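Trainee: below: sequence and its predicted model.
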Amino acid sequence: MAIILDGKTTARTWRHETQQRVAQLASNAKIIPGLAVVLVGHDPASELYVRMKARQAEKVGIHSVIRRLPETATQDELLAVIAALNNDLTIDGILVQLPLPAQIDEAAVLLAVAPAKDVDGFHPYNLGQLWSGRGELVPATAAGIMKLLQHYQIDVAGKNAVVLGRSLIVGRPIAGLLLAADATVTIVHSHSQQVPTLTRNADIVIAALGQANYVTADFIKPGAIIVDVGTNRVNGKLIGDVDYAAVAPIAGYITPVPGGVGPMTVAALLSQTTDLAEKRAQRG
């Protein structure tokens, strides 16, 4: 049976480390890290994520600000909010909650966030830094996955890794981080052929397709490391992209859903916000 990569417990430890760093900043530099989350509309899932992020931020001592705009907000109105946050010296990190309403150009909004405050790592500058091997601000889910692997002392160097999915939020960023850590990386997407053959040769499988139970037992080799990023609602239950019951007896390591990657994502966001506040302290 696979060893469970417990994201819930690992994230708790990581948040405690962040809390200590925040306390040290407050004591030594009189600086409180500031995180601003911008939410447009009233999508229930987005509302839940935003509240969770704000609650966890406050628990570790980070000053959390939520800027809410109505579903009918124009792009110019949203850009004005972002511009104000870019210029707010008390805000270290800015996160625009996705998805955005149809009338707003998502790419233009992400481009408007100052790269130095882009705590979600979606700005083209930060994505370019990631792929050049010099990434400091990286998408939180990818950062959380790498931290989870490190916590369990899993060295990815030299391993064959297959990433299922090529989104800018998870697939491409985690591929870039794995490559920077000297893994051999294959990205699988909707046009890829013979996917089970690719994954059966993988030492590490990162499943981020958004398709419930897509990865079954015949997709993996014995002892493989399985990281399930999927969050699919099926009959009111949260299901990953991996058929956990079938895959866990074969895998060497596996993340559960829930309790795997999800908590690590929020912990990564808090850690990166604190990184930015520490840089502010260094600048004086």
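Mentor: Happy to help now that I have it.
Trainee: every contact and neighbour count from this point should use C-alpha atoms.
Mentor: OK.
Trainee: got a list of what residue 209 touches?
Mentor: Contacts for residue 209 (Cα atoms under 8 Å, 6 or more residues apart in numbering) come out as 164-165, 230, 241.
Trainee: do the same with residue 201
Mentor: 160, 220-221.
Trainee: just the buried members of those?
Mentor: 160, 220-221 (16 or more other Cα atoms under 10 Å).
Trainee: just those: which are in strands?
Mentor: Filtering the buried ones among the contacts of residue 201 for membership in strands, criterion DSSP state E, returns residue 160.
Trainee: now render the buried ones among the contacts of residue 201 as CSV, adding distance to residue 151.
Mentor: Shown next, in CSV, are the buried ones among the contacts of residue 201 (distance: Cα to Cα, whole Å):
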residue, distance to residue 151
160, 20
220, 23
221, 23
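Trainee: and here's the other structure:
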Amino acid sequence: MSQTQTARLMDGVGLARRIVEETSSKAAELARRVGVTPCLATVLVGEDPASVTYVRMKRARCAKAGIESRHVSLPATTTTAELVETLQSLSQDAGVHGILLQHPVGPHIDERAAFEAIAPEKDVDGVTMRSFGAMSFGLPGFASCTPGGIMRLLDEYEVDLAGQRAVVVGRSAILGKPVGMLLLARDATVTYCHSRTTDLAAIVQEADVVVAAVGRPRLVRGEDIKPGAVVIDAGYNPGNVGDVDFDTARTRARLITPVPGGVGPMTIAVLLAQTVDAASIQLGLAGR
């Protein structure tokens, strides 16, 4: 690809729509066979406007997919112990098949302790250490939703990762780290970068696949994208700006995700799909 060509956009909206349609069919079949509607419990601490919006969006998507949503709203003053108790109670509720703790939960709460209170079989957001371990070792479990969505996008556009150099910019426990492990499982050679990486540009310039997931607007410069590379921008910053300088990057990349419309829709689609899968497993119907 020459540097003056324009990258093909990776359409997360269309793919997410198809995944949700398939998920809806599976949910309806589950209800028909055993009379059970898959249920996702959402837990929100406080009233952060962005978090409130995200939860409302996820609940609306649940309704469209034929998934029941049960919402638990807790005050901002909720303690770690109280949140853990709530999550443990939902984990023990047979009527709940998946649990989503909307994060961040506030600086006074031990977020990791809260995540670990979610039963692994209901961890449809892939946030527990057990889920991460299972994913890393290729064992049954649920992947973190955004990394899972990224892998589905790469599959949709037939990106062969074997032998490719993949650079992940970001090291969060629910995005950067797990997507790197999923890429490694596909035989990519993975390099993790982060805010303290020396000479980030030089590393990005060698990447066949770039996954930007650091939460800093336009941190990855377009001119540093290797011609013909695949660029996945998992960042979302104010003003609909990603972590990659999109306008310049698209003149060099072969494939690139837009912001919005790329990774975001895939995250929710995978969440819904994993909720229905969790229900099938818990009801003993997986693979039947």
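Mentor: Right, received. Where do you want to start? Remember, predicted model here, so these are calculated numbers, not experimental data.
Trainee: of the contacts of residue 209 of the first structure, buried ones?
Mentor: The buried subset of the contacts of residue 209 of the first structure (16+ other Cα under 10 Å) comprises 164-165, 230, 241.
Trainee: output those residues in a markdown table; the columns should cover secondary structure and distance to residue 278 of the first structure.
Mentor: Shown next, in a markdown table, are these (DSSP: H, G, I helix; E, B strand; the rest coil; distance: Cα to Cα, whole Å):
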| residue | secondary structure | distance to residue 278 of the first structure |
| --- | --- | --- |
| 164 | strand | 35 |
| 165 | coil | 33 |
| 230 | coil | 33 |
| 241 | coil | 37 |
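Trainee: pick the one among the residues you listed closest to residue 260 of the first structure.
Mentor: residue 230 (10.1 Å; Cα to Cα).
Trainee: hang on, that closest one packs against residue 255?
Mentor: No: at 10.5 Å, residue 230 of the first structure does not count as touching residue 255 under the criterion of Cα atoms under 8 Å.
Trainee: where along the first structure do the helices fall?
Mentor: 7-28, 44-60, 75-86, 106-112, 124-131, 140-151, 171-180, 195-200, 244-247, 261-283 (DSSP state H).
Trainee: could you export the ones you listed as a markdown table, including distance to residue 69 of the first structure and mean neighbour count?
Mentor: Shown next, in a markdown table, are those (distance: least, Cα to Cα, whole Å; neighbours: other Cα atoms under 10 Å):
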| stretch | distance to residue 69 of the first structure | mean neighbour count |
| --- | --- | --- |
| helix 7-28 | 29 | 18 |
| helix 44-60 | 12 | 15 |
| helix 75-86 | 8 | 16 |
| helix 106-112 | 14 | 15 |
| helix 124-131 | 25 | 18 |
| helix 140-151 | 23 | 22 |
| helix 171-180 | 29 | 23 |
| helix 195-200 | 42 | 18 |
| helix 244-247 | 39 | 18 |
| helix 261-283 | 22 | 22 |
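Trainee: can I get the ones you listed in TSV including distance to residue 100 of the first structure?
Mentor: What follows is these, written out as TSV (distance: least, Cα to Cα, whole Å):
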stretch	distance to residue 100 of the first structure
helix 7-28	28
helix 44-60	10
helix 75-86	10
helix 106-112	7
helix 124-131	18
helix 140-151	19
helix 171-180	20
helix 195-200	32
helix 244-247	32
helix 261-283	20
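Trainee: out of those helices, which comes closest to residue 36 of the first structure?
Mentor: helix 75-86 (7.6 Å).
Trainee: which helices and strands does that closest one pack with?
Mentor: With contacts defined as 3 or more Cα pairs under 8 Å, 6 or more residues apart in numbering; DSSP states H and E, helix 75-86 of the first structure has these neighbours: helix 106-112.
Trainee: gap between the two ends of stretch 165-176 of the second structure?
Mentor: Distance across stretch 165-176 of the second structure, first residue to last, is 16 Å (Cα to Cα, to the nearest Å).
Trainee: find me the equivalent region of it in the first structure.
Mentor: Per TM-score structural alignment, the counterpart of stretch 165-176 of the second structure in the first structure is residues 160-171.
Trainee: what do you get for stretch 60-69 of the second structure?
Mentor: Taken onto the first structure by TM-score structural alignment, stretch 60-69 of the second structure occupies residues 55-64 there.
Trainee: any chance you could list what contacts that stretch?
Mentor: For stretch 55-64 of the first structure, contacts defined as Cα under 8 Å, 6+ apart pick out 15-16, 18-19, 22-23, 32-37, 54, 266, 270, 274.
Trainee: including distance to residue 283 of the first structure, could the buried ones among the contacts of residue 209 of the first structure go into JSON lines?
Mentor: Converted to JSON lines, those look like this (distance: Cα to Cα, whole Å):
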{"residue": "164", "distance to residue 283 of the first structure": "40"}
{"residue": "165", "distance to residue 283 of the first structure": "39"}
{"residue": "230", "distance to residue 283 of the first structure": "39"}
{"residue": "241", "distance to residue 283 of the first structure": "43"}
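Trainee: and of those, the nearest to residue 72 of the first structure?
Mentor: residue 230 (29.9 Å).
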